[in-house]
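Visitor: got a sequence here, can you model it:
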Amino acid sequence: MNNKHGRQSPFVLVEKPSSSFSSVSTTSAASATSAASSRSGGNKLLFGEIDTSSDRSSQTYASVCSFVQCDSGTFLKFWLDDKCRDTFLSHLPKKDLASLRLACHDSSVRAAPALFEDLSITFKTSTFTKPARLAALDRLGFYVKTLSFNLPHTSETFLPPLVDPETGAELSYTYTPQIEAPSARRPKYGDAGTTEILTRQYPALFHAATNVPAFIRAFSALINLRHLKVSCPGYDPSTKQRRSIVDFALISLRIAVEQNCLNALDTLAFSPIHPSGLLYLSPLTGYGATPRSASRWSRIRHLTIEADFLPVSAATDNSDPDHFRLLQAYLRPFQANLTTFSFRWSGEKGPLPFRRPVMSSPMLGEHPARREPSDQAQNSVGRRKLPVPLWFPNLKHVEIEHVATSASEISAFARSHKRTLEEVNLENVELTSGTWDDAFAPLTASARRFRRAETADIPIMLSPPTAVPLPATMRRTEGASDGSGRRSLLSNWLSTKARKPTAAHKVRQGLSGCEGHLKKAFGGIMPWL
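Guide: A predicted model of the protein is given here:
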């Protein structure tokens, strides 16, 4: 095949075998062979797979593996070098990578890691239930390192109230996630009657969102996942009292991560996330949480959150809004290993996510800050301790955006984390009280102390070799005594100073033997040399 300049292209395409190839590749030839043997029919195979169930000879498979024929040693040296080839493939657009994979089996296998490194999924009814999708995920999930999971809020995601088919009364139920597949003895929604009502009245998207085994099955293929992005756009604060399918899908998503050994997962991002979403994602208070749930999420080192902030009128008392307390409860399992944290309020400006939450007592009805210290220390019924402020012992980089807070709250956070903080980035932050100098006083004060400890001025002076004679009134011998028989304090002081070599004496000793050179160099400037 020749290009437009008349030169021979390094890729020589031969006739493609019958129906053994499609548009997407497998992980490797070995995994492709095993995956192909599990399905029937060559038309369902993905590009790069070899259908071993057919009657082809080994010579046919060999021609597939040597699909690229190149006479250029320079190109082969470049293509066979892993670093050069991977760098080249990482700069190609996704469209070009997909076209390159159609050239031959070798280019298909080489381009697959770069093409499927980032995977985006928009949750639908058949996302994790369609066999073809799961089969493709088994073949390509090994390459996925970043997963973007989209759960948009639409009119179809809001659930109507359950109605009793006989009486017409509204029904309520408590959802309990089922990790195992439902059976006749264990219905999906607790009992047979509730399961039948939910199956008839709720849409198929709801049942797909509550299919926890399907989520676990899908995430088991993402063994090299490092970065998980969850997006729930389109939230309307006016519908906060209505149940949403998005919340049930978040529960299944959290359980799927906890049930699989995703040891490479260290980065988590929510952009955006609605207030109730943090409740269902919390490993401590979420539905179906287990004692080991928090240990799974504590491995996260990089966390990004863009949360929707409801109006201040949503708070019914002097305490903080419920979604702010949910945010703090969600952040507590991440305190141990978190090194990078980025946070932003969406909508109105909200409080600093690190500050101590304000909670009122349900019995006394008074603000905790107005109580006496002895009352705050009690932990009896009706009197609760103030929650401990969030503290991240390994936090290095912080980015806060669209927040309204006081300088004292920023100062308290900086003071408690000044030993580990390396970078603090504040964007669109409004100070309700105080100044920025007060806010960053703990960091600037420590920086000044550090500079004073590092620098010092040590002057070096040259003095004449002859000592200045003392006045006659101060000339006393070391053994002389005054009329009372006590040694003079002045003579002691002079003898002590005489015994200790001065700086000038040390300099003269260091310069002994160099008098002639010094007179030639500095004779005109220092006549006493």
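Visitor: rest of the way, CA atoms for contacts and neighbours
Guide: OK.
Visitor: can you map out the helices along the stretch 201-350 of the chain?
Guide: Under the criterion DSSP state H, counting those that start in this stretch, the stretch 201-350 of the chain contains helices at 204-209, 212-219, 245-259, 275-281, 293-297, 322-331.
Visitor: buried sites along the shortest one?
Guide: It refers to helix 293-297. Of all the residues in helix 293-297, those buried under the rule 16 or more other Cα atoms under 10 Å are 293-294, 296-297.
Visitor: same check on the last one?
Guide: Residues 323-331 are the ones in helix 322-331 that count as buried (16+ other Cα under 10 Å).
Visitor: then the first one?
Guide: When neighbours are counted by 16+ other Cα under 10 Å, the buried residues of helix 204-209 are found to be 205-209.
Visitor: elements contacting that helix?
Guide: Using 3 or more Cα pairs under 8 Å, 6 or more residues apart in numbering; DSSP states H and E as the contact criterion, the elements in contact with helix 204-209 are helix 245-259.
Visitor: so which elements touch the helix it packs on?
Guide: Packing partners of helix 245-259 (3+ Cα pairs under 8 Å, 6+ apart): helix 204-209, helix 212-219, helix 275-281, helix 293-297.
Visitor: return the set of buried residues in that helix.
Guide: Buried, per 16+ other Cα under 10 Å, within helix 245-259: 245-259.
Visitor: what do you get for stretch 437-448?
Guide: 439-443.
Visitor: repeat that for stretch 416-424.
Guide: Taking 16+ other Cα under 10 Å as the basis for neighbour counts, the residues of stretch 416-424 that come out buried are 416-418, 421.
Visitor: same check on stretch 273-287?
Guide: For stretch 273-287, burial by neighbour count (16+ other Cα under 10 Å) applies to 273-284, 286-287.
Visitor: what of stretch 75-92?
Guide: Across stretch 75-92, burial judged by 16+ other Cα under 10 Å covers 79, 86, 89.
Visitor: list the residues that contact residue 218.
Guide: Counting by Cα atoms under 8 Å, 6 or more residues apart in numbering, residue 218 touches 128, 134, 137.
Visitor: now, among those residues, which is nearest to residue 64?
Guide: Within the set of those, residue 137 lies nearest residue 64; the separation is 23.8 Å, counting by Cα to Cα.
Visitor: wait, residue 289 sits on residue 283?
Guide: Yes: under the criterion of Cα atoms under 8 Å, residue 289 makes contact with residue 283 at 5.6 Å.
Visitor: could the buried residues of stretch 437-448 go into a markdown table alongside secondary structure and distance to residue 317?
Guide: Compiled in a markdown table, those are given as follows (DSSP: H, G, I helix; E, B strand; the rest coil; distance: Cα to Cα, whole Å):
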| residue | secondary structure | distance to residue 317 |
| --- | --- | --- |
| 439 | helix | 28 |
| 440 | coil | 31 |
| 441 | helix | 33 |
| 442 | helix | 33 |
| 443 | helix | 35 |
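Visitor: one more, please, to line up against the first structure:
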Amino acid sequence: MAAGPQLFYCLWQDSRIRENLFEVLSKEDICNVRLASSACCNLVTKRLFLRTHLTFTASSFTRLPKIQALSRIGHYIEHLTFYFPHSNATFLPPLIHPQSGREISFLYTPHTSMGSVLERPKFANEGLGEILTSQYPPLFHAASNVPSFINAMKHLINIRHLTIKTPGQDPKERYRRDIVDYALISLRVALERAPMKKLNKLSLSVHPSAFLYLRPVQGFGCSPSAGRRWGQIRKMHINVDSWDFYGPSPGLDHLKIIQDFLCNYSTSLEKLSFTWYGRKGPCPIALAADPLFAPPRNSLKLFREVTSPMSPLPQVPPRKPVVFRKLRYLAVRNATMNAAQVADLVASHKHCVREFDFENSVLISDGSWDDALAPLMNSHSHGGYWTRHSMATVTELSSVHSNRPSPDFYEPEPSAAVAAVARNLYNNDFDGVEEEEEEVDYEEHSEEFDPCMR
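Guide: Below is the predicted model:
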């Protein structure tokens, strides 16, 4: 009778057999194997919770059983997906004073002192706190409960990759703060205080204003040591919902915030991928050369404007493009750029970048991709010869015209020996850990955090 379980345990000890079984078994079956015996539990638990998907709710970080379960499995998690979609439940109506009926405005300051996990967020005005408690749903108080986020994130000591997804925002609500934004503030504050020394990859699939709450400096509740945590990030993948950049609300301030966010990582990033969801958008790395930020044309001044003692305000200085010092891979997808803008971008990064990716991007105004990529073709370009690859023809928009398809990849063409070394470098992570496959759908392959899985 004892030979059966022993043989079954020996079968699971073989890593090749175990990985093949993981591919064909469902998550429910893997959980059942994990509960079969303590020996199987030790073999299965790490693989089962390696990638964990967390959908934020009002009880995610405030219920004690969930925090206790997270403390048991937190050290196994290496890739955490924080998922908090916009919905009717995340919309915050204006605060109304119960006696006067007037709208109340309040200045939010994160309360970061550690206390009870079930502690309610504190506010400077007790009366305001009572109004917030009575008029705002429990989801708001859970999202603004910074100590609960800190208490939860401290268990993820081995996390390497963090993914944040906030889909579903109504374009009309781009300038209205909702519960999702408060959760991003709490999450960022918690990450800056958690012992996550292995974190090196950040993936963002967020709404445009999220970068205001995720920026590591000059943010809500930012600490002096915040730069040290975000300086660990070596790889970043960003996907942002686009909007009408040439309409009545072009959202130039959102574009500036995105560029400022990326500028904070200019000295540490080694791999950057930026993609617009929906319609094409400007390149956030080089906004200074974009037509949206072109200085206004000089107009003829009237006599009183010239002779007035009040001197006119000077023109706003142009924004400087972001230059990444250690970048080795750069992708700007589904974007609109002009030839001079692309030429400046590749010229300022050709000394370090080994591959450019402009998939589904188009050129506006005059110019061709040959002109845009000319800095890579001259005899002084770093890395010798470069080769151009195009996998598909870009669908042209009615308002954006391009006479040639964009190159999906643009990389140097080295010798055979150098190519072999380069393949090894691309197949391995920069810190020596094998790179994860980018095509994996983490929502389907990640494990939803469930306190019952203990």
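Visitor: let me see the TM-score of these two.
Guide: The TM-score (TM-score structural alignment, normalised by the length of the second structure) is 0.74; 369 aligned residues with a Cα RMSD of 3.2 Å.
Visitor: picking that back up, next step: the buried residues of stretch 75-92 of the first structure restricted to helices.
Guide: Within the buried residues of stretch 75-92 of the first structure, membership in helices is found for 79, 86, 89, as judged by DSSP state H.
Visitor: which one of the helices of the stretch 201-350 of the first structure lies nearest to residue 151 of the first structure?
Guide: Between residue 151 of the first structure and the helices of the stretch 201-350 of the first structure, the shortest separation by Cα to Cα is 6.1 Å, and it involves helix 245-259.
Visitor: where does the closest one end up in the second structure?
Guide: Counting by TM-score structural alignment, helix 245-259 of the first structure falls onto residues 179-193 of the second structure.
Visitor: over to stretch 415-432 of the first structure?
Guide: Under TM-score structural alignment, the match for stretch 415-432 of the first structure in the second structure covers residues 347-364.
Visitor: the matching stretch spans what distance, first to last residue?
Guide: This stretch, stretch 347-364 of the second structure, spans 19 Å end to end (Cα to Cα, to the nearest Å).
Visitor: one more: stretch 16-36 of the second structure?
Guide: Between the opening and closing residues of stretch 16-36 of the second structure there is a gap of 20 Å (Cα to Cα).
Visitor: chain neighbours aside, what residue packs nearest to residue 340 of the second structure?
Guide: The spatially closest residue to residue 340 of the second structure, leaving aside those adjacent along the chain, is residue 372, at 6.1 Å (Cα to Cα, 6 or more residues apart in numbering).
Visitor: check residue 9 of the second structure too.
Guide: Using Cα to Cα, 6+ apart and skipping the chain neighbours, the partner closest in space to residue 9 of the second structure is residue 40 (6.7 Å).
Visitor: gap between whatever residue of the first structure lines up with the one you found and residue 292 of the first structure?
Guide: Taking TM-score structural alignment as the criterion, the aligned counterpart of residue 40 of the second structure in the first structure is residue 107. According to Cα to Cα, residue 107 of the first structure and residue 292 of the first structure sit 43 Å apart.
Visitor: looking at the two, which one has more neighbours?
Guide: Taking residue 107 of the first structure and residue 292 together and counting by other Cα atoms under 10 Å, residue 107 has the greater number of neighbours (20 against 12).
Visitor: the more buried one contacts residue 100, doesn't it?
Guide: Yes: in terms of Cα under 8 Å, residue 107 of the first structure counts as a neighbour of residue 100; the distance is 6.5 Å.
Visitor: any chance you could map the strands in the stretch 251-400 of the first structure?
Guide: Secondary structure of the stretch 251-400 of the first structure by DSSP state E, counting those that start in this stretch: the strands cover 267-273, 302-309, 340-347, 397-405.
Visitor: dump those to JSON lines, plus distance to residue 216 of the first structure.
Guide: Below are these laid out as JSON lines (distance: least, Cα to Cα, whole Å):
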{"stretch": "strand 267-273", "distance to residue 216 of the first structure": "18"}
{"stretch": "strand 302-309", "distance to residue 216 of the first structure": "23"}
{"stretch": "strand 340-347", "distance to residue 216 of the first structure": "28"}
{"stretch": "strand 397-405", "distance to residue 216 of the first structure": "33"}
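Visitor: mind checking which of the ones you listed is nearest residue 231 of the first structure?
Guide: Between residue 231 of the first structure and the strands of the stretch 251-400 of the first structure, the shortest separation by Cα to Cα is 5.1 Å, and it involves strand 267-273.
Visitor: from the chain's centre, how far out does the closest one sit?
Guide: 9 Å (Cα atoms, centre = their mean, to the nearest Å).
Visitor: for stretch 345-364 of the first structure, same thing?
Guide: The gap between the average C-alpha position of stretch 345-364 of the first structure and the chain average comes to 23 Å, counting by Cα atoms, centre = their mean.
Visitor: touching it from outside, list them.
Guide: So stretch 345-364 of the first structure is in contact with 272, 306-311, 317-320, 324-325, 327-328, 366-368, 382-384, 386-391, 401-405, 409, 413, going by Cα under 8 Å, 6+ apart.
Visitor: do stretch 138-155 of the first structure as well
Guide: Outside stretch 138-155 of the first structure, the residues touching it (Cα under 8 Å, 6+ apart) are 25-27, 31-32, 35, 112-113, 116-123, 221-235, 246.
Visitor: now which residue in the first structure aligns to residue 130 of the second structure?
Guide: For residue 130 of the second structure, the residue aligned by TM-score structural alignment is residue 196.
Visitor: quickly note the distance from its match to residue 491 of the first structure.
Guide: Separation of residue 196 of the first structure from residue 491 of the first structure (Cα to Cα): 109 Å.
Visitor: compare these two (neighbour count), which wins?
Guide: Using other Cα under 10 Å, the more surrounded residue of residue 196 of the first structure and residue 491 is residue 491, with 18 against 13.
Visitor: which helix or which strand is home to that one?
Guide: For residue 491 of the first structure, the enclosing helix or strand under DSSP states H and E is helix 489-499.
Visitor: tell me, the helix or strand following that helix lands on which residues of the second structure?
Guide: Along the chain past helix 489-499 of the first structure, the next helix or strand (assigned with DSSP H and E) turns out to be helix 503-510. Here helix 503-510 of the first structure fails to align to any part of the second structure, judged by TM-score structural alignment.
Visitor: what distance separates helix 503-510 of the first structure from the centre of its chain?
Guide: Mean-position distance between helix 503-510 of the first structure and its chain equals 60 Å (Cα atoms, centre = their mean).
Visitor: and it, which residues are buried?
Guide: Buried residues in helix 503-510 of the first structure, counted by 16+ other Cα under 10 Å: 505, 508.
Visitor: so what's residue 283 of the first structure up against?
Guide: Taking Cα under 8 Å, 6+ apart, one finds 254, 289-290, 293-294, 297, 330, 333 in contact with residue 283 of the first structure.
Visitor: which position in the second structure pairs with it?
Guide: Checking TM-score structural alignment: residue 283 of the first structure goes with residue 216.
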